[in-house]
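Chemist: got a structure for you, letters missing:
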């Protein structure tokens, strides 16, 4: 095995695991798949894939749409038996994958910890979900690997480790091509260099294709096993806000917490209170006093936000039923309401004008504004806002649900 310095390959890898239950909180690795890729040509150099048999076969379902059944993994090697191969593939290389910082990297460390082995370490990490969240955004609807693959006509995601690793690489290529073309589109009237001028350029002065290649830089260490992960980018001075595209749906839960002498439901993500950062929400209806004294406005949510809120609402509703309340549960995402045939959500302001409100100027600077100015700013339809939202549950006068309360708003 070579040292880190002479292992330039990028390794795209993916894990398939069991889904934790109430009885068994952990996850067992059921499949490992990886491809080694040349960093200069992006050609696949090698690959490795295997099923993994967990110590307790009862956690593996008899039937699975992924093909990861008890029968399939029964004769597979244990993770301890493949640990040397996995270590050799990963250690000292650039790790790449979709959402690997918050999922696959943690699972790898946990798996090595269980067999009392030192885990492999990356030279650098490229998480395509995090990178595309900053650059590609919602061009394809959301940033799920399956959605992106369908958007580019690459076929269905199989949810199998080796196939998904290869699919991930193809998705990255297509997204990079789109971003490259967008950023380098020049209007004819702005293109000043004539062909004659270009032809006259001395050949030694023409830039070589690789002169401006940016070096892949390492990111900070990923969270240790068993600890809640934090966003990879600072969203604000407030801690704990998560972009909807970074929410792991199967890590959403709800629990009862003490509240005003009683208890209320709190929505959690990876056992931490879930708060959402939603950029570029488009206002459909401005400030309303219908719910006075609480003020609110209506926005058009992107599909990924709808998906996250639907899961939160469903899980919180289950806890609501457990409490024995007879109040009617109201959906967080309103569909086909009297106002619109499209999904909408209502954002409420905090009591006593406590919502911090700023306006983003053309220069990019933020200017704090008084609440008295806020109402007129949000009257025009299609105004864009960035919202830092808490998910507050309520049970009042026969109705219950989740309110989205803005702790901070930035108006474009």
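Modeler: In hand now; what should we look at? All values reported here derive from a predicted model rather than from experimental measurement.
Chemist: Only C-alpha atoms from now on, for both contacts and neighbour counts.
Modeler: Will do.
Chemist: what's around residue 345, how many residues?
Modeler: Counted by other C-alpha atoms under 10 Å, the residues lying close to residue 345 total 22.
Chemist: ok so it is a strand residue?
Modeler: Yes. Assignment of residue 345 by DSSP: H, G, I helix; E, B strand; the rest coil places it within a strand.
Chemist: now it: how far from residue 281?
Modeler: Per C-alpha to C-alpha, to the nearest Å, residue 345 is found 10 Å from residue 281.
Chemist: Check the contact between residue 389 and residue 403; I expect there is one.
Modeler: No. Using C-alpha atoms under 8 Å, residue 389 makes no contact with residue 403, being 9.4 Å away.
Chemist: The two: who's more crowded?
Modeler: residue 389 (23 against 19).
Chemist: quick one: the helices in the stretch 151-300 of the chain?
Modeler: Secondary structure of the stretch 151-300 of the chain by DSSP state H, counting those that start in this stretch: the helices cover 161-183, 195-200.
Chemist: Specify the stretch among these that is closest to residue 254.
Modeler: Across those, residue 254 has its closest neighbour in helix 161-183 (30.0 Å, C-alpha to C-alpha).
Chemist: tell me which residues in the closest one are buried?
Modeler: Buried residues in helix 161-183, counted by 16 or more other C-alpha atoms under 10 Å: 161-172, 175.
Chemist: for these, which one is nearest residue 104?
Modeler: Closest approach to residue 104 among those (C-alpha to C-alpha): residue 161, at 11.0 Å.
Chemist: if we can go back for a sec, may I see the helices of the stretch 151-300 of the chain arranged in TSV, with distance to residue 74 as well?
Modeler: Listed next are the helices of the stretch 151-300 of the chain as TSV, based on distance: least, C-alpha to C-alpha, whole Å:
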stretch	distance to residue 74
helix 161-183	18
helix 195-200	65
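Chemist: try this one side by side with the last:
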């Protein structure tokens, strides 16, 4: 199939992955020197038809004359002999118009250049059905584990080899990165203990004699106490905990938290953690009032805190809607936890603190929450 040919309604369902190579012509000015695209089936992420790419001659002769040859094959002679944007504008329009557009950092960069190029050529610009920019998408879901999230860095992370900075090569790399990241996130969501550095331990598997605490320098130069289990940072997953009361934001504290009834085994584990951390704080000469992690009332309960990295699954299944709490309004967030008989499967870390009131203790920071409107059968 010729990508630039006129397509029917079924073909418009295909995703247009594209990339531009550019030359800088001013402080905030760029011109396109190459366009490349492939069409992809949204159901299978398989390429459909042949790819399309073309070098493009810049609009001004001085840009061509001052162009420095690149080792990837984009040379002064090559772009001097290339068609102008006006000559290929119809082909590019046929590929992009009415489709879903996808690419890396295209919202901030490529889309604007395409719009400008069509305006300068006095042609109608293509429009997209909606946009998939993989840069903010990966920043939200994949985090900073792959560094700066540039396409070259992501390719190195997944072992795709050196980036060539040619449009079609970058498009292919982008699609491979997206598939690989999706596979990793799928495995992590379904098998949270898959990676050693992400080991989450159920309370029943925690040996209290293997719990310890150690001093560690914090990012601001102060000392931090790390809670360990078998010499690794202790990260806990506990299933089917009943929500005692929902979202609470305390005065002068930036984080949100909610309370859950603490199961007996977790109660014992957290008391041991408290004792180790308190002793280490004492060795540092810190005499702040200690705030026990378990609250004693008519129920024994703990607070689970939410931060910017907390991910929430509604209805307790990874394939259901996943959100960050920062995406929800106060009312929406409260509704998640205020239903009668709400239970959570929680994956949380143990962070020590000293606050402005000279109080110290352990904060349980929720990393992942699976919310159930009733007690899951597997937790009974």
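Modeler: Here it is on my side, so go on. What you see is a predicted model, and the numbers here were worked out from it, not measured in a lab.
Chemist: quick one: TM-score?
Modeler: Remark: TM-score between the superposed chains equals 0.51 [TM-score structural alignment, normalised by the length of the second structure]; 218 aligned residues with a C-alpha RMSD of 3.4 Å.
Chemist: Dead centre of the second structure: give me the residue that sits there.
Modeler: residue 141 (2.0 Å; C-alpha atoms, centre = their mean).
Chemist: ok, now how distant is that one from residue 149 of the second structure?
Modeler: Distance from residue 141 of the second structure to residue 149 of the second structure, by C-alpha to C-alpha: 12 Å.
Chemist: got it, and residue 366 of the second structure?
Modeler: Distance, residue 366 of the second structure to residue 149 of the second structure, using C-alpha to C-alpha: 25 Å.
Chemist: can you give me the strands in the stretch 101-250 of the first structure?
Modeler: For the stretch 101-250 of the first structure, the strands defined by DSSP state E, counting those that start in this stretch cover 124-127, 241-242.
Chemist: corresponding residues in the second structure for the longest one?
Modeler: If I follow you right, that is strand 124-127 of the first structure. With TM-score structural alignment applied, strand 124-127 of the first structure matches the range 130-133 in the second structure.
Chemist: In contact with residue 309 of the second structure, which residues?
Modeler: Taking C-alpha atoms under 8 Å, 6 or more residues apart in numbering, we find residue 309 of the second structure in contact with 324, 367.
Chemist: Doesn't residue 311 of the first structure lie inside a helix?
Modeler: Yes. Counting by three-state DSSP, residue 311 of the first structure is found in a helix.
Chemist: What about it, how many residues nearby?
Modeler: Neighbour count of residue 311 of the first structure, defined by other C-alpha under 10 Å: 15.
Chemist: what's the counterpart of it in the second structure?
Modeler: Matched across to the second structure, residue 311 of the first structure finds no residue, judged by TM-score structural alignment.
Chemist: ditto for residue 38 of the first structure
Modeler: So, by TM-score structural alignment, residue 38 of the first structure is matched to residue 41.
Chemist: Nearest spatial neighbour of its match, chain-adjacent residues omitted?
Modeler: Nearest residue to residue 41 of the second structure in three dimensions, chain neighbours excluded: residue 14, at 5.1 Å (C-alpha to C-alpha, 6 or more residues apart in numbering).
Chemist: Contacts only, for that neighbour.
Modeler: 39, 40, 41, 42, 99, 100.
Chemist: repeat that for 6 Å
Modeler: By C-alpha atoms under 6 Å, 6 or more residues apart in numbering, residue 14 of the second structure lies in contact with 39, 40, 41.
Chemist: What residues of stretch 23-34 of the second structure count as buried?
Modeler: Residues of stretch 23-34 of the second structure classed as buried: 23, 31, 32, 33, 34 (neighbour count, 16+ other C-alpha under 10 Å).
Chemist: err, stretch 49-59 of the second structure, not the other one
Modeler: Within stretch 49-59 of the second structure, the residues that count as buried by 16+ other C-alpha under 10 Å are 51, 52, 53, 54, 55, 56, 57, 58, 59.
Chemist: In JSON lines, list these along with distance to residue 281 of the second structure and secondary structure.
Modeler: Shown next, in JSON lines, are those (distance: C-alpha to C-alpha, whole Å; DSSP: H, G, I helix; E, B strand; the rest coil):
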{"residue": "51", "distance to residue 281 of the second structure": "62", "secondary structure": "strand"}
{"residue": "52", "distance to residue 281 of the second structure": "63", "secondary structure": "strand"}
{"residue": "53", "distance to residue 281 of the second structure": "62", "secondary structure": "strand"}
{"residue": "54", "distance to residue 281 of the second structure": "64", "secondary structure": "strand"}
{"residue": "55", "distance to residue 281 of the second structure": "64", "secondary structure": "strand"}
{"residue": "56", "distance to residue 281 of the second structure": "65", "secondary structure": "coil"}
{"residue": "57", "distance to residue 281 of the second structure": "66", "secondary structure": "strand"}
{"residue": "58", "distance to residue 281 of the second structure": "65", "secondary structure": "coil"}
{"residue": "59", "distance to residue 281 of the second structure": "67", "secondary structure": "coil"}
